[in-house]
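Colleague: All I have is the shape, not the residue letters:
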């Protein structure tokens, strides 16, 4: 939503907004001149937005009983979902859309970086913030648009991309989809909307140009050699082999994201040689395997991982990058329904860490589900040290953690705590 707000300001629109709580992203929008209110009452709305001519854009996170939302519905304003507006903004462009249960934001950000380095005319809407520029929207024209195709609430059906990729299909959002089969069907229907080229991870049951980091495909990598600053690899394409290439991020899953972005950009007409060169300078995305502290006695990693598959990818990356070090994970479960649906899988993957620190479930849009709690998850984690703490207790606890590696994971408001935790840990190391 915030990337669309940035774009609309760039186009000269007057933009106003509501959010439940302040954040760094909100502060950056306010710096652009966007008025944001945090009170959900109609009385809190600025006079300028009370008109029936005001276009209202909302996300599924807004409850249907929200006072401001209902005010506009009853007044007869045009009210559209964020995904519908995003679809409208891509009309008349060469749209590149990134879909998949995992890796959408990182792949979209890498694709954006590749286009930025190419000097092509493009606008990109990204679900995360670049570590260097601190933005989630970049624009230098509108020949191409680069977007995330989100499966949540079937939002990606609003897109009609020219080129699309599917990075992965894994059971998730089962509060929206009845089961994994319904989710897979949704991806097949999305694939049918792609106008030109569909790019898919080789193992997926979809037809298209294939890519892989683990087996032969139309585009694949081998001779993967991890180092402390990233990974070296050989790239195989239908027409060439490019040896000893470098991508500056950790993790095999991130290399897969980079390969997906590279194939998309190449199919859009960008030079393969330039693309591989520019993978080495990707600035990274906040909260995606972001290294916040890298010192002799302490490494602090921050990641958005909120699904068992994503947590497993983080663990495997840390195991490969820091094989001799003990690893502690701080995990804030996201959604009661997701915790219920993947309780056993969460317990299994968290048990891989040497120490587990759990926070209470972040509910987001949901009400509690009887019997589903962080305590219930804690009771299922076996074979490792595990404890349940409050966010208020977390800072003091982490300063006394013996494990060198600390990974903070979750899609909830734990992300807002990370900067403070980093400063507390660094101060503790100094003293």
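Modeller: Good, I have the coordinates. None of these values were measured; they are calculated from a predicted model.

Colleague: From now on I want contacts and neighbour counts done on CA atoms only, so please keep to that.
Modeller: Fine.

Colleague: Could you tell me the end-to-end distance of stretch 293-302?
Modeller: This stretch, stretch 293-302, spans 10 Å end to end (CA to CA, to the nearest Å).

Colleague: Distance from the chain centre to that stretch, please.
Modeller: Averaging C-alpha positions (CA atoms, centre = their mean, to the nearest Å) puts stretch 293-302 22 Å from its chain's average.

Colleague: Buried residues in it, which are they?
Modeller: Neighbour-count burial for stretch 293-302 flags 293, 298, 299, 300, 301, 302 (criterion: 16 or more other CA atoms under 10 Å).

Colleague: what do you get for stretch 267-285?
Modeller: The neighbour-count check on stretch 267-285 (16+ other CA under 10 Å) flags 267-268, 270, 272, 275-276, 278-285 as buried.

Colleague: Closest one of those residues to residue 12?
Modeller: Nearest to residue 12, judged by CA to CA, of the buried residues of stretch 267-285 is residue 285 at 27.3 Å.

Colleague: wait, isn't the closest one in contact with residue 104?
Modeller: No - assessed by CA atoms under 8 Å, residue 285 is found out of contact with residue 104, at 11.6 Å.

Colleague: how about the nearest residue to residue 228 once chain neighbours are set aside, what does it touch?
Modeller: What sits nearest to residue 228 in space, not counting adjacent residues and going by CA to CA, 6 or more residues apart in numbering, is residue 321, at 6.6 Å. For residue 321, the contact set (CA atoms under 8 Å, 6 or more residues apart in numbering) comprises 226, 227, 228, 250.

Colleague: okay, now the third one: neighbour count?
Modeller: When you say that, I think you mean residue 228. A total of 11 residues lie near residue 228 under the criterion other CA atoms under 10 Å.

Colleague: Alongside the first one, take a look at this:
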């Protein structure tokens, strides 16, 4: 690969990000010396360290490992999520290092292979993970750069087998619209799952976001295929197909719930893939499975291999993840947009009709909470009891008047409450919910294990 010539060391600023970590793993397994910085330790950074990647958690030039502080032979990869005043990033920039955005590196890697790119404001992580598993399990030489930890592989990165011609390798990429990152990709097959307003702190308005998605679609290979969720207004190449839950060129049929799982068929222009029993539940995941089926068929996977792949797909960490099943059910989900929350809660209700659902939600970003407060309030109201945590700021500074209390006041529900972490655990212990879901993209996942411990049958009188 042209990018790799002349480099022995690669340093990642923001290595703990899900997308950054996948690329870091690629360089590591391909013989480069890899190190990185992130703000706080996480299970993901711990996994990288166990694999032999050096990570520092101090934003200081002096903390950079020996061998990575010289411009010669060192490539620096950074994520736009890192604050611009980061001391480490400033040092690399001011010292004349070769700096590349994560998206630029991903684009260069993907260009070597036959790429399937999955884009969308929501649904892309599960859809890309499903697609990668179907392709990989079919026997096709496959690489994947994903936005979540797959339960089948316990990784967000799949390494391909060596190939004489890299175009024989299918690369499945989660195409991220944040900071227009997906515009570095020129895929042979593409999927767009959704174009709802999001990342308005980057785009300013919904029309700019839509324009960026159109630019992405315009980069799809003219001889390739494009799969668009039915109802989205994007112009694709000649081989453009619509898909959906119950309509489109590709769609699901005979959907039913059996033993708290969704069972269905997928109708395609080339026939019907019957009796899919999805371990990743939810109406939205049925629709994601339809998109993954379409993308996999486009690179030569058979109907039988699609069914086998979907039936053996175990889901993605924090995407409708069953933490506990039994007398008390606990489900964890990464949803952080009103449409995602509504889809998630509707599916939980469908799986457990008539049973009360307790939702714990951590809003993500002040700007997103401000921009979609009414939508969040409406979607959260689908739950029977709502516990609201403080906003997770991520890369942002507080905005006056925007807080969890503002959002709570908008939720048209009587059973709602602002809670701190310890207070939440005490409430769960005092009155264990029959069905409890944790929702959010911040660090709410740190509460999953403590809640599980409380809800274990052996701990409930």
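Modeller: On my side now, so go ahead. Computed from a prediction, not measured in an experiment: that's the story for all the values here.

Colleague: How alike are these chains, TM-score-wise?
Modeller: After superposition, the two chains reach a TM-score (TM-score structural alignment, normalised by the length of the first structure) of 0.96; 429 aligned residues with a CA RMSD of 1.4 Å.

Colleague: hang on, the earlier thing: so which of the contacts of residue 321 of the first structure persist in the second structure?
Modeller: Compared against the second structure with both residues aligned by TM-score structural alignment, their matches' CA atoms under 8 Å, the contacts of residue 321 of the first structure retain residue 226.

Colleague: Tell me which of the contacts of residue 321 of the first structure fall in strands.
Modeller: Judged by DSSP state E, strands contain the following of the contacts of residue 321 of the first structure: 226, 227.

Colleague: Between the contacts of residue 321 of the first structure, which sits nearest residue 108 of the first structure?
Modeller: The nearest member of those to residue 108 of the first structure, counting by CA to CA, is residue 250 at 16.9 Å.

Colleague: burial of the equivalent of that closest one over in the second structure, as a residue count?
Modeller: With TM-score structural alignment as the criterion, the equivalent of residue 250 of the first structure in the second structure is residue 281. Neighbours of residue 281 of the second structure under the rule other CA under 10 Å: 23.

Colleague: now the one 4 residues further on
Modeller: Using other CA under 10 Å, residue 285 of the second structure has 25 other residues around it.

Colleague: Excluding chain neighbours, what is closest to it?
Modeller: Nearest residue to residue 285 of the second structure, sequence neighbours excluded (CA to CA, 6+ apart): residue 126, at 7.6 Å.

Colleague: Quick one: map that neighbour onto the first structure.
Modeller: In the first structure, residue 126 of the second structure lands on residue 106 (TM-score structural alignment).

Colleague: That match reaches residue 288, doesn't it?
Modeller: Yes - shown here, residue 106 of the first structure and residue 288 form a contact pair, counting by CA under 8 Å, at 7.3 Å.

Colleague: about what we covered before: state the distance from the residue nearest to residue 228 of the first structure to residue 259 of the first structure.
Modeller: Remark: distance between residue 321 of the first structure and residue 259 of the first structure (CA to CA) = 20 Å.

Colleague: Which strand or helix spans the residue mapped onto residue 339 of the first structure from the second structure?
Modeller: In the second structure, the residue equivalent to residue 339 of the first structure is residue 369, according to TM-score structural alignment. Under the criterion of DSSP states H and E, residue 369 of the second structure resides in helix 366-371.

Colleague: For that helix, which outside residues touch it?
Modeller: Helix 366-371 of the second structure is contacted by residues 198-201, 363, 376, 391-393, 396-399, 402-403, 407 when judged by CA under 8 Å, 6+ apart.

Colleague: and after it, which helix or strand comes next?
Modeller: helix 373-380.

Colleague: hmm, back to that, ok, the buried residues of stretch 267-285 of the first structure vs residue 237 of the first structure, which is closest?
Modeller: Nearest member of those to residue 237 of the first structure, counting by CA to CA, is residue 272, at 9.5 Å.

Colleague: check contacts around the match of residue 250 of the first structure.
Modeller: By CA under 8 Å, 6+ apart, residue 281 of the second structure lies in contact with 260, 261, 262, 320, 347.

Colleague: which of those show up in the first structure as well?
Modeller: Retained in the first structure from those, counting by both residues aligned by TM-score structural alignment, their matches' CA under 8 Å: 260, 261, 262, 320, 347.

Colleague: Which ones among those residues map onto strands?
Modeller: Per DSSP E, the subset of these in strands is 261, 262.

Colleague: Buried subset of the kept ones among the contacts of residue 281 of the second structure, written for ChimeraX?
Modeller: The ChimeraX command for the buried members of those (criterion: 16+ other CA under 10 Å) is given here:
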select :262,320,347
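
Colleague: Mind putting the kept ones among the contacts of residue 281 of the second structure into a markdown table with distance to residue 20 of the second structure?
Modeller: Listed next are these as a markdown table, based on distance: CA to CA, whole Å:
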| residue | distance to residue 20 of the second structure |
| --- | --- |
| 260 | 35 |
| 261 | 33 |
| 262 | 33 |
| 320 | 23 |
| 347 | 31 |
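
Colleague: if I line the two up, what does residue 376 of the first structure land on in the second structure?
Modeller: The equivalent of residue 376 of the first structure in the second structure is residue 406 (alignment by TM-score structural alignment).

Colleague: Is its match in a helix, a strand, or coil?
Modeller: Remark: residue 406 of the second structure carries the secondary structure label helix [criterion: DSSP: H, G, I helix; E, B strand; the rest coil].

Colleague: What is the burial count for it?
Modeller: When neighbours are defined as other CA under 10 Å, residue 406 of the second structure has 13 of them.

Colleague: Check residue 400 of the second structure too.
Modeller: Residues lying near residue 400 of the second structure (other CA under 10 Å) number 7.

Colleague: Could you do the one 5 residues further on as well?
Modeller: By other CA under 10 Å, 15 other residues sit near residue 405 of the second structure.

Colleague: How are the strands of the stretch 51-200 of the second structure distributed by residue range?
Modeller: Secondary structure of the stretch 51-200 of the second structure by DSSP state E, counting those that start in this stretch: the strands cover 54-56, 74-78, 98-101, 114-119, 142-150, 155-158, 170-175, 189-192.

Colleague: cool, the stretch 251-400 of the first structure as well?
Modeller: Using DSSP E, counting those that start in this stretch, strands in the stretch 251-400 of the first structure cover 290-294, 299-303, 327-331, 355-358, 385-388.
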